[in-house]
Structure formats: structure tokens, C-alpha cells
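J.: here are the coordinates; sequence isn't available:
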């Protein structure tokens, strides 16, 4: 077995914990809708409570710990990305919009040319 956390085999207790976490999320969602006539704060508390219970249960299971390790690694990788400056982002956006306009004009022109060739020259409908 490799050390890759994604490839670890879940035990039956981990599967039970994941099932309990899913049930907690479902209970929170059901509670949110069952309490439709109540105050919004109470409904939100039911939903958030279900999510918190699910997170706590998942935190004790191997798949939950693996997910947290994956999330930490993803955050670490996003910090390595060199994001464009505002000026660069605006320039890239301008190039994309320009390309879209040019392609729209090209496709419109192609459509009109085919219309003339087919309807006027070949079929003689106009």
C-alpha cells in the first residue's frame, strides 16, 4: 500500500462515520425546511448545526483527515500561483473581448455570404 492519502482503504468504522456525517447534513437540511414557519435564525441554526456535527464526525474519520490534508495542500499550491496584476487582467480581458467581436463579425459575414450564394446564386429565390 502506498503513502498516498487518497489511496488509503477505509475501515468499516470510517464508512459508518461518513454515513453518520451524511445523515447529520441531511438532518440539518430537513430541519431547515421543517422549521419553515419559524424564525430564520432558528432555521439557519438547524442547518449550521447539522453541518458542524457532520464536520466533527468526519474529522475523526480517515477520509475526513485525508480531505483536510488535501485542502491544506490545495491552499499551499494556490499561494505559489503568480496572479496577474489588475492592469494585466484588464489587458487580457480586452484581448478576449476583441477576439469575440472579430469572431462574431467573421461568423456573421460567413453566414451572409453563404446566404447570398445559396439563396441568390444557386436557388434563385430572391
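T.: All right, it came through fine. None of the values given here were measured: they were computed from a predicted structure.
J.: from here on, just use CA atoms for contacts and neighbour counts.
T.: Noted.
J.: what about the helices in the chain?
T.: Ranges of helices in the chain, per DSSP state H, are 12-34, 40-59, 62-80, 86-115.
J.: turn those helices into JSON lines, columns for mean neighbour count and distance to residue 124.
T.: Formatted as JSON lines, those follow (neighbours: other Cα atoms under 10 Å; distance: least, Cα to Cα, whole Å):
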{"stretch": "helix 12-34", "mean neighbour count": "17", "distance to residue 124": "64"}
{"stretch": "helix 40-59", "mean neighbour count": "18", "distance to residue 124": "67"}
{"stretch": "helix 62-80", "mean neighbour count": "13", "distance to residue 124": "61"}
{"stretch": "helix 86-115", "mean neighbour count": "12", "distance to residue 124": "11"}
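J.: in addition, the following structure is provided for comparison:
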């Protein structure tokens, strides 16, 4: 069996696990909602566990770990910087709204003036 066929079979099995969880959610409609949600969660976890068995699944998990490590290296802004930048963006949006309103109103008056003359 080729590696590609093996990976497709693994992903198909993972899809079946997820589908089984969703099927359980609807099939046991008379059960408590918490139990039904646990069925879906179990299906998702089982599907993720099965998908991890494939080479692309392991590559994805490695990529996710490296992404988290890179996220830790980012210089995140302080709360003060975040608030300041948010206020600047908000002020700019208000100024642009006023400017566009003035331009739109002016053009409207000009067109109205031109059409009344003709």
C-alpha cells in the first residue's frame, strides 16, 4: 500500500469518527444536550487522534507547535499602547466619516445647483 493511499485511508477513518459523533448527536435527540455535545466532542477528538496517525497529521502538529513557539517570540504591545492605537484608529475613522460626509453633501449641492440651472 502506498503512503498516499494509507494517508487517505487514515483521513477517511478520521472523517468517519467525526461523522459518528455528529450522527450520535442527532440520533439520540431525546438525551440530555450535555451528553449529545459530549458525543460530538468525542467524535472530533477521535477523528483528530486518528488523523494524527498519518504523516500529514504529524506534520501539521509539528507546524502548530512551531507556530506557538513563534507567537511567543513576538513583541506584543502593552495595554497602554493598544489603547492608544485603538483611540487613534477610532479618531481617524470619525475624521474620515466627517470628511466624506462633507464631500458627499458638497457634491450633492453642486449637482442640485447644476440641475436646477439647466
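T.: Sure, I can see it. As the structure is a computational prediction, the values presented were derived from the model and not from experiment.
J.: quick one: TM-score?
T.: Once the chains are laid over each other, their TM-score by TM-score structural alignment, normalised by the length of structure 2 reads 0.91; 116 aligned residues with a Cα RMSD of 1.6 Å.
J.: related to what we said a few turns ago, distance to residue 123 of structure 1 for the helices of structure 1 - can I get that in CSV?
T.: Shown next, in CSV, are the helices of structure 1 (distance: least, Cα to Cα, whole Å):
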stretch, distance to residue 123 of structure 1
helix 12-34, 62
helix 40-59, 65
helix 62-80, 59
helix 86-115, 10
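J.: quick one, which of those helices gets closest to residue 122 of structure 1.
T.: Closest of the helices of structure 1 to residue 122 of structure 1 is helix 86-115, at 10.0 Å (criterion: Cα to Cα).
J.: now do the closest one: which range of structure 2 does it align onto?
T.: On the basis of TM-score structural alignment, helix 86-115 of structure 1 is assigned to residues 79-108 in structure 2.
J.: the matching stretch vs structure 1, average distance?
T.: On superposition with structure 1, the mean distance recorded for stretch 79-108 of structure 2 (mean Cα distance after the TM-score superposition for structure 1) is 0.3 Å.
J.: quick one: that stretch to chain centroid distance?
T.: 27 Å (Cα atoms, centre = their mean, to the nearest Å).
J.: right, and residue 48 of structure 2 touches residue 14 too?
T.: Yes. Residue 48 of structure 2 lies in contact with residue 14 (Cα atoms under 8 Å); the separation is 6.7 Å.
J.: what residues are up against residue 61 of structure 2?
T.: With contact taken as Cα atoms under 8 Å, 6 or more residues apart in numbering, residue 61 of structure 2 is in contact with residue 52.
J.: any idea how far residue 96 of structure 2 is from it?
T.: Separation of residue 61 of structure 2 from residue 96 of structure 2 (Cα to Cα, to the nearest Å) stands at 44 Å.
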